[in-house]
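Chemist: Could you work out the structure for the sequence below:
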Amino acid sequence: MPGQMINVLYIDDDEILGRLVQRILARRGYACIHASGAEDGLALVEAGGVDVVILDHDLGVGSGIDVLRALNAREAPPPVVYVTASTELSIAVEALKAGAVDYVVKTIGEDFEVLLAAALEQSVEKARLTRAKERAERDLRESRDRAVVLLAEVNHRVANSLALVSSLVRMQAASVADPATQAALSETQARIAAIANLHRSLYTSEDVRVVDLSAYLGAVVAELEQSVSAAGHTPSIRLTASPVTVATDRAVAIGMIATELVTNAIKYAYPDGGGEIRVGLLLEDGGDLVLTVADDGIGWSGEGPSTGTGLGGRIVRAMAKSLASRVEYVPADRGTTALLRIPPPAA
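Modeler: Alright, predicted model coming up:
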C-alpha cells in the first residue's frame, strides 16, 4: 500500500527460502519477519503488529492448514496468503475454506514475486476495508443504542409529567362542587392518563415503534378502575385481551377509544351502582383486531350521551376514522355492547 509500511510474517520451515522471501519483499518496501515453525509464527501473531501472514503449506512437522485454522480461531486475525509448491487444486480449496484470503503457487522466477506482492496488497486492503466496515457498523450500533436510551428517557419524563398533570386534574375535580364540572374534569383526567400510560409502555419497550397492546390496555383499565373507586362509583372493569403488538400511533387511537367507551359505560350503564364492564380485545385469524366494551346495564335506546354528540363522541369518531373503522353498537338482550373492528394497516 503506497505510503504505508506493511508488516509481513512469513511462516516456512525452509530457512533459505525464508531469507529469499525477506529480500524480495524488502525490495518492494515491506517489513518481513521469518518464522521457521508454527509455534514461533503463532507467537509472533499473538504479540501483535502483523498486518498479513504468508503461510507455507508444508511446514515439515505439520501442515499449514492447521496453523491457518489456529490463526482464524483468534479474534480479528490478520489476513493469510497461503503458498505451496503443489499445483493441486484441492490444497487451494482447502486453504480458502480454512480462511485464507488468497493463494499463490511457488514458482521459480519473477512470476512468484509479482503474484505474491499483488496477493499481499489485495489481502491487506481487503482486511482494511473489512475493519472499516466493522467499525462503521459498531459506531452505528452504538449510536442506535444511545438514541434508544435517550428516547426511552424522553418517554419516561413525558409519562411522569403527564401523570403529574393527570393527578392535578383529579385534585381539581375533587375540589369543585358542580357535578357537570367534576364529570368533565374526570373525563379529561382519564384521557391524559391514557396518553401517559402509552408513554410508560414505550419507555419499557425494546422497540418504541410498537406497543404491547394488551399490556397497554391493562394499564388503561387499571387507571380507569382507580378513578371509579376514587369517585365512589362501583362498577368493576374486566379486561380480556389477546397478546398483540401494534404500531404506536394505532395504540394511541385504540387506547383513547377504549377510554371513552369505558368512561361512557361507567357514567350511564348502572345508575343504581354495581355491575361489570367488560373490555375485550381479540385478534382474528384474518388479522382484524376487534375491540369490545360491554355491560349488563340499562342499555342504550338511541337517545342520550351514547349518540356521540359530545366531545367524547367526536374523539371516538376521529380516532376510529384514523384506524379505517367505526364504532358499532351490537344489539343485545341486556346492556350495551360497543364494537370496533380494526383492519390490518395498509401495506
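Chemist: Only C-alpha atoms from now on, for both contacts and neighbour counts.
Modeler: Noted.
Chemist: where exactly do the strands run in the stretch 151-300 of the chain?
Modeler: Per DSSP state E, counting those that start in this stretch, the stretch 151-300 of the chain carries strands over the ranges 210-212, 236-241, 245-247, 276-283, 289-295.
Chemist: who does the fourth one touch, helix- and strand-wise?
Modeler: Packed against strand 276-283 by the contact rule (3 or more CA pairs under 8 Å, 6 or more residues apart in numbering; DSSP states H and E) you find strand 236-241, helix 248-268, strand 289-295.
Chemist: at 6 Å what do you get?
Modeler: Applying 3 or more CA pairs under 6 Å, 6 or more residues apart in numbering; DSSP states H and E, one finds that strand 276-283 contacts strand 236-241, strand 289-295.
Chemist: Now the second one, please; I'll put the structures next to each other:
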Amino acid sequence: MIPVRDMRSVLYATAILFAVAVIGIRGAFLWLEYRSALNRAEAATQDLALLMEEYARRTLETSDLILNDIIAYVRLRGGVDALSETTDASQYLAGLTQRSSASDLFLIIDHDGKAVGVSIPQLGEAVSFADRSWFKAHRAGAESFVGGAIVGRLTKEILYTYSRRIPDLNGDFDGVAQVALRPAFLQEISRPYIEDDNVILGLWGRDGRVIARTGLTPNQTDTGVSHTALFNEMEGQRSGTYRANDMGDGIERIISFRRLDRWPVTVTASVPVATALAAWTTGFYWSAGITAIVLIALCWLTWIGVRLSHQTENTQKELQQANESLGKALSDKVMLLQEIHHRVKNNLQVTSSLLQMQARRFSDPGVKSAFQETQDRLRSIGLIHDILYRKDTGGTINLQDYLGRLIPELSATYGAVARGIIVDLEAEPIVIDLDRGAPLALAITEAISNAFKHAFGPGEGGRILVSARRIDGRIEIIVRDTGKGVSGAPENDSSLGMKLIRSFAQQLGGQFSLTAEGGTVFRLDIPA
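Modeler: Modelled structure (predicted):
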C-alpha cells in the first residue's frame, strides 16, 4: 500500500504537471494562432500593395498617353503662346475630359505659370501656378514630374498631379501640360478588402512626401514619411513588409510597400497590429479565462485531495493505534490463555500423579486398571492443553500433530515395544476447534487403549494402525488392529470406555462402529 505522504506527493506532482501541460499546450496554440493572424495580415497588405502598384502604374501610363496628345496638340497649334490669345485650348481640354473615362482635370500652363487652357470653366481672374513645385521643376529642366498632394486652386479639393514639360521648336521651356488626379481610387481599392477605417493606403514621392493617402485632410498635404525606415534603411528594396510606427499616427502597423519602376513613386498598404490581432486578442482573453477556470478547478480538486489525504492519514494513524492496542490486548489474552492451558496441564499431571500413587495402594488388577484408564484420559486432555500452551494455534488443534504425540505416550504406557506391538499413524493435517478437540481426543484415546488391552494376548505381538482423513466434508477416524478381533457385540459394550465413546460420538454429532476385519476396526465418523 502506498503511504499517504507519497500519495500526496504524487497528487502535487500530477497537479503541477497537468497545470504545466494545460498552460504549455494552450500557450503553444496561442503562439501559432498569433503567428497565423500576423501572417494573414501581412498577406492582405501585400495583396493590397500589389493591387495599388498595378492601379498606380495604369493611372500614370494613361495620364502619360493623354499628356502626349496634349503636347502634340500644342505643337500643332504653334506652341503655347499661340494658344494664349484664344479659348481653343480650353475647348480642346474640355472635349478631352468628355472622352476620358476619368473625371480628371487637364491644364496647359505657359512659361510664366499662367493657365492657357483648363478643362473646366474658370471663374474670375486667371490663376498663376508659378509657385508650384512641379512648375519650378519643369522650368529647371525636368521632363516629367509626379507632384505631391495639394489643395487645387481651381476645384478646392485634394489632388495630386502628373505633368510633362512642353518644349518649343528649339527645345527650350515653353510650358507645362498637366493632369490633376483625384485620389478617390484609393477608397475604391480598400473598400472590398478592408472594413477597418485604420487601414492606410498611400502613394509617396521619392523624398517621402505624400502624393495620395486614404483619409488625407487638407492640413495634411504637406506631411511625409521621409524620416522613416522605408526611405532610409530600406531605400534600396523594391518591395517588402515590416512592422513599425511609420505612418505618423502613433500606431504600430504592418506595412507592405512596392516601388514603381518608371516613376519615383512608392505605394504602401498598412494595417494596425491591433486590428490584425483583434480576433486573436478576443480568443486570447477567452483562452485565458477558460484556462484560469481550469486551473482554479484543478487547485480546488488538489486541495480536496490533499485534505482527504490528511484525513486518511489521521484515520490510518488512529487505526494503527487501535490495531496496536488490539494487538497488545490480543497478545495479553494469548499469554493469559497459554498460562491457563499451562496450569490446567500441570493440574492434570498432578492429578494423574495422585491417581498413580493411589493405585499403588491396591493389589486388585481391576482397580489398578481403572486407575490406569483414568490416567490415560487425563493424559489425553493434558496433551491438548500442552499443545495449546506450546504453540500459538488460535484455539485449534491439528490432529496430525496431536496424534503424533498421543500415540508414543500411550505406547510407552502399555509397553508396546516390550510386547512387540507396532503402532502406525496415517493422519492428514486436519484442524479442529478446541470444543470438539477434547471429546474427540478422549474417544481416540479410549479406542487405542482398548486395542492395547484387548487385541493381543500375552506374548502376542501385532500392529495397530491409526488413521485420520477428510472425506466429502466429514472426518473419519479409524483405529485398526491385527489382533483377535471382536465376535458379535463386544462383551464390554456396557463398559465405561464404550459408554464414553458413545457419549463423545453423540456430542460430536457423529457415529462410531466396531467391526471384525482381520482384527478389530474402530470407526468414528464426524462432521468436518
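Chemist: returning to what we had before: columns distance to Ala190 of the first structure and mean neighbour count on top of the helices and strands packed on strand 276-283 of the first structure, output as JSON lines?
Modeler: As requested, these are arranged in JSON lines below (distance: least, CA to CA, whole Å; neighbours: other CA atoms under 10 Å):
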{"stretch": "strand 236-241", "distance to Ala190 of the first structure": "14", "mean neighbour count": "17"}
{"stretch": "strand 289-295", "distance to Ala190 of the first structure": "16", "mean neighbour count": "22"}
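Chemist: Need the ones you listed in a markdown table (columns: distance to Arg157 of the first structure).
Modeler: Below are these laid out as a markdown table (distance: least, CA to CA, whole Å):
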| stretch | distance to Arg157 of the first structure |
| --- | --- |
| strand 236-241 | 28 |
| strand 289-295 | 30 |
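Chemist: For Gly255 of the first structure, find the nearest of the strands of the stretch 151-300 of the first structure.
Modeler: Minimum separation from Gly255 of the first structure across those (CA to CA) falls at strand 289-295, 10.2 Å.
Chemist: quick one: that closest one to chain centroid distance?
Modeler: 31 Å (CA atoms, centre = their mean, to the nearest Å).
Chemist: how about it, which residues of the second structure does it hit?
Modeler: Counting by TM-score structural alignment, strand 289-295 of the first structure falls onto residues 475-481 of the second structure.
Chemist: Could I get the strands of the stretch 151-300 of the first structure in CSV, plus columns for distance to Ile192 of the first structure?
Modeler: Converted to CSV, these look like this (distance: least, CA to CA, whole Å):
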stretch, distance to Ile192 of the first structure
strand 210-212, 18
strand 236-241, 19
strand 245-247, 20
strand 276-283, 19
strand 289-295, 20
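Chemist: Which parts of the stretch 1-150 of the first structure are strands?
Modeler: Using DSSP E, counting those that start in this stretch, the strands found in the stretch 1-150 of the first structure span residues 7-11, 31-35, 52-56, 80-84, 102-105.
Chemist: with the first structure superposed, average distance for stretch 352-359 of the second structure?
Modeler: The superposed stretch 352-359 of the second structure is, by mean CA distance after the TM-score superposition for the first structure, a mean 2.3 Å from where its aligned residues fall in the first structure.
Chemist: State the span of the first structure onto which that stretch is aligned.
Modeler: On the basis of TM-score structural alignment, stretch 352-359 of the second structure is assigned to residues 166-173 in the first structure.
Chemist: Likewise for stretch 408-415 of the second structure?
Modeler: On the basis of TM-score structural alignment, stretch 408-415 of the second structure is assigned to residues 222-229 in the first structure.
Chemist: now stretch 56-68 of the second structure
Modeler: On the first structure, no counterpart of stretch 56-68 of the second structure exists by TM-score structural alignment.
Chemist: Buried residues, that stretch. List them.
Modeler: 56-57, 60, 63-64, 66-67 (16 or more other CA atoms under 10 Å).
Chemist: Out of these, the closest to Ile475 of the second structure would be?
Modeler: Nearest to Ile475 of the second structure out of those is Ala56 (CA to CA; 114.2 Å).
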